[in-house]
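In: any chance you can model this:
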Amino acid sequence: MSPEPQNPPSINILGNFAGLIGVLGIFIYFIGWVYRWAYFGFFALELNTLNLPHESFLIVPIQIIFGNFWIFIRATIAITLTIAFIKLTFWIISPHPNIQNQPNRTQRLLEKIYNFPLLKILRSLAQLIPQSLRQEIIVVIWILASLFWLGRFQGLADAYRDAVNNTSTRPIVTLVTAKDKLPLGRNLDDVFINPSLKDSHIIGDMEQFKNIIGKETNDLTDPQKPIIWRLLIESNDWVYVFPSMPSDAQFNQRPPVLAINRGDGGVQLLIISPPNLR
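Out: Predicted structure coming up:
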């Protein structure tokens, strides 16, 4: 029998490189999705309801890792800890760990940790999986956990930054519509007159609606608590706007978000008021 043809080394290298690019693409998309999920979740918006282009999830990781010096340092620390946890997990599930070269006190401590009952159960379960697959699963789990933490942390941090007026990067918004189309808003001819609510109906919390009446326009009278309306996002004929929070706002505070529908030439209003987290 003639020997089976061997693939040239260049083909194997290209195949491995293509596989690596595919895996990196999955990780990049994952951290981008987590970032978007955390960012818009801060404003109580479901990510699945927004029509975001898929390529945007691949660009976001640049901000998560290289946004500034401190973000890069945090990402570097996270990568270092991930590698350390991967090696620690390998040691925990190893049937014969090498601890003989350690000092006596350190060796006894490592033996106690290694023989901990819960770790024994984990080790027994791990032995049911082939070793090569077992190691790959551990690596993937720890990488995904690290990426999830980085994406969520940065998403919430950026959302809070944009929610606070002094640090917000969201544009100031002005929305003009016919007075019979929107129950909220000021009359252009006299901003001190409340809009007529005749023939308007409401479902839900009346206080949310009342809290916004009289604050529909930007007001810099009080420098400590200015009212500045900003655009969060436009998606699927919906415009999401919110009044930015003052500089002394706590991280667990959330601004109300107004979702205004412009479809079919009409205007519908939805007030989304995330609860203040405890």
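
In: hey, let's count contacts and neighbours off CA atoms from now on
Out: Noted.

In: how many neighbours does Ile203 have?
Out: Using other Cα atoms under 10 Å, Ile203 is surrounded by 6 other residues.

In: again with the one 5 residues further on
Out: Counted with other Cα under 10 Å, the neighbours of Gln208 add up to 13.

In: enumerate every residue touching Trp229.
Out: 172-174, 216-218, 241-244 (Cα atoms under 8 Å, 6 or more residues apart in numbering).

In: and the gap between it and Tyr39?
Out: Between Trp229 and Tyr39 the computed distance is 18 Å (Cα to Cα, to the nearest Å).

In: on that earlier part again, between the contacts of Trp229, which is nearest Val257?
Out: When the contacts of Trp229 are compared for distance to Val257 (Cα to Cα), Phe242 comes out closest, at 4.7 Å.

In: next up, the contacts around that closest one.
Out: Applying Cα under 8 Å, 6+ apart, the residues near Phe242 are 229-232, 255-258.

In: distance-wise, check it relative to Ile212.
Out: Phe242 is 10 Å from Ile212, where distance means Cα to Cα.

In: got it, and Ile73?
Out: In terms of Cα to Cα, Ile73 sits 41 Å off from Ile212.

In: Arg36 touches Gln154, doesn't it?
Out: No: look at Arg36 against Gln154 with Cα atoms under 8 Å: they stay out of range, at 9.7 Å.

In: what touches both of the two?
Out: Joint contacts of Arg36 and Gln154 (Cα under 8 Å, 6+ apart) do not exist.

In: I'd like the structure of this one too, to check against the first:
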Amino acid sequence: MSKTGCSPFQALFGSPFAIIRTAIALILTATAIHLTLWLIQHPVMASLTTLTKRVRSPLLNYARQHPNAWLSQGIQSLVNFSSTQFNSLQFLGSLTVEIVIVLWALTALFWLAQWQADTDAWIDAVNETSTLPIITVVAPDNTVSLGRKLDNPLVNPSGFRIIGDQDLYQRLLGKELTDTSNPETPRVWRLLIDRDGYFYIFPALPDKRDRTLSPPVVMMYESDGGDQLMILSPPTSRN
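Out: A predicted model of the protein is given here:
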């Protein structure tokens, strides 16, 4: 929900906790790279070496028993071939090491960025710490299906059809107005994003870090006919 997003520097060194998290990620990544390369070099290569020896023995026996066969010359050339002296195979070995390092590094960066983005989203979702602007939308009553009338806030909007979860809509009825009269459960509508002629608004969560909570997001069409008013403000108005 963050309007600024998560910068690479912020994800790695944006706070003391992020620095500690980055240091731990570096240690775990280095350990994972070491173990992965060890698995490739020892168990995997040992298994391939054992398999090669098992295949090599019957091939050599065939070549000795049939020295004049045209296939025997090819078998002897294959058995005597030293792969460690072949530059292409050495290149593939180096490439494998680089691929392992890059994959683990990208994995670590992905998780660090995801954790920081999740933290930023919760900061903007909670009313007490949110940096998103508070929004007020004024529009004709026949153009929006959710809202309160200026002259009679008690009247629910009517004359609309609905598809989907009716409870989601009914939970918002009567809660369209920002209300900070109760400090324990304030209701403040904030602007999440404004893009491509639509703006997305949501009621900020109370100052409780309950990760099971998820605020509803309302998408509204931004009219270009001058019949709609949108007011943005950093703080809420005083009651």
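
In: quick one: TM-score?
Out: TM-score for the superposed chains, counting by TM-score structural alignment, normalised by the length of the second structure: 0.69, backed by 187 aligned residues with a Cα RMSD of 2.9 Å.

In: what's the burial count for the residue nearest to Val79 of the second structure when sequence neighbours are not counted?
Out: Closest residue in space to Val79 of the second structure, ignoring its immediate chain neighbours: Arg56 at 6.5 Å, by Cα to Cα, 6 or more residues apart in numbering. Neighbours of Arg56 of the second structure under the rule other Cα under 10 Å: 16.

In: how is Arg56 of the second structure assigned, secondary-structure-wise?
Out: Per DSSP: H, G, I helix; E, B strand; the rest coil, the local secondary structure of Arg56 of the second structure is helix.

In: mind listing the helices for the stretch 151-278 of the first structure?
Out: 206-212 (DSSP state H, counting those that start in this stretch).

In: now do the strands in it.
Out: Remark: strands assigned in the stretch 151-278 of the first structure by DSSP state E, counting those that start in this stretch are 229-235, 238-243, 257-261, 268-272.

In: just the ones you listed: most buried one?
Out: strand 238-243 (a mean of 22; mean count of other Cα atoms under 10 Å).

In: what lines up with Ile228 of the first structure in the second structure?
Out: Counting by TM-score structural alignment, Ile228 of the first structure lines up with Val188 in the second structure.

In: grab the nearest non-local neighbour of its match.
Out: Using Cα to Cα, 6+ apart, the closest residue to Val188 of the second structure is Thr178 (4.7 Å).

In: what do you get for Val60 of the first structure?
Out: Distance criterion Cα to Cα, 6+ apart; nearest residue to Val60 of the first structure, sequence neighbours excluded, is Gly32 at 5.3 Å.

In: do I have it right that the one you found meets Leu58?
Out: Yes: counting by Cα under 8 Å, Gly32 of the first structure touches Leu58, with 6.1 Å between them.

In: okay, those two: which has more neighbours?
Out: A side-by-side neighbour count of Gly32 of the first structure and Leu58, using other Cα under 10 Å, places Gly32 first with 29 against 18.

In: who's in contact with that one?
Out: 56-61, 151.

In: of these, grab the buried ones for PyMOL.
Out: For the buried members of those, the matching PyMOL selection, counting by 16 or more other Cα atoms under 10 Å, is:
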select buried, resi 57+58+60+61+151
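
In: in a markdown table, list the contacts of Gly32 of the first structure along with distance to Ile202 of the first structure and secondary structure.
Out: Formatted as a markdown table, the contacts of Gly32 of the first structure follow (distance: Cα to Cα, whole Å; DSSP: H, G, I helix; E, B strand; the rest coil):
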| residue | distance to Ile202 of the first structure | secondary structure |
| --- | --- | --- |
| Ser56 | 36 | helix |
| Phe57 | 36 | helix |
| Leu58 | 40 | helix |
| Ile59 | 40 | helix |
| Val60 | 38 | helix |
| Pro61 | 41 | helix |
| Gly151 | 37 | helix |
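
In: looking at the contacts of Gly32 of the first structure, which is nearest Ile83 of the first structure?
Out: Among the contacts of Gly32 of the first structure, and counting by Cα to Cα, the member closest to Ile83 of the first structure is Gly151, at 17.9 Å.

In: what does that closest one align to in the second structure?
Out: Looks like Gly151 of the first structure aligns to Ala113 there (TM-score structural alignment).

In: after alignment, which residue of the second structure pairs with Val173 of the first structure?
Out: That one, Val173 of the first structure, aligns with Ile135 by TM-score structural alignment.

In: many thanks, we can stop here.
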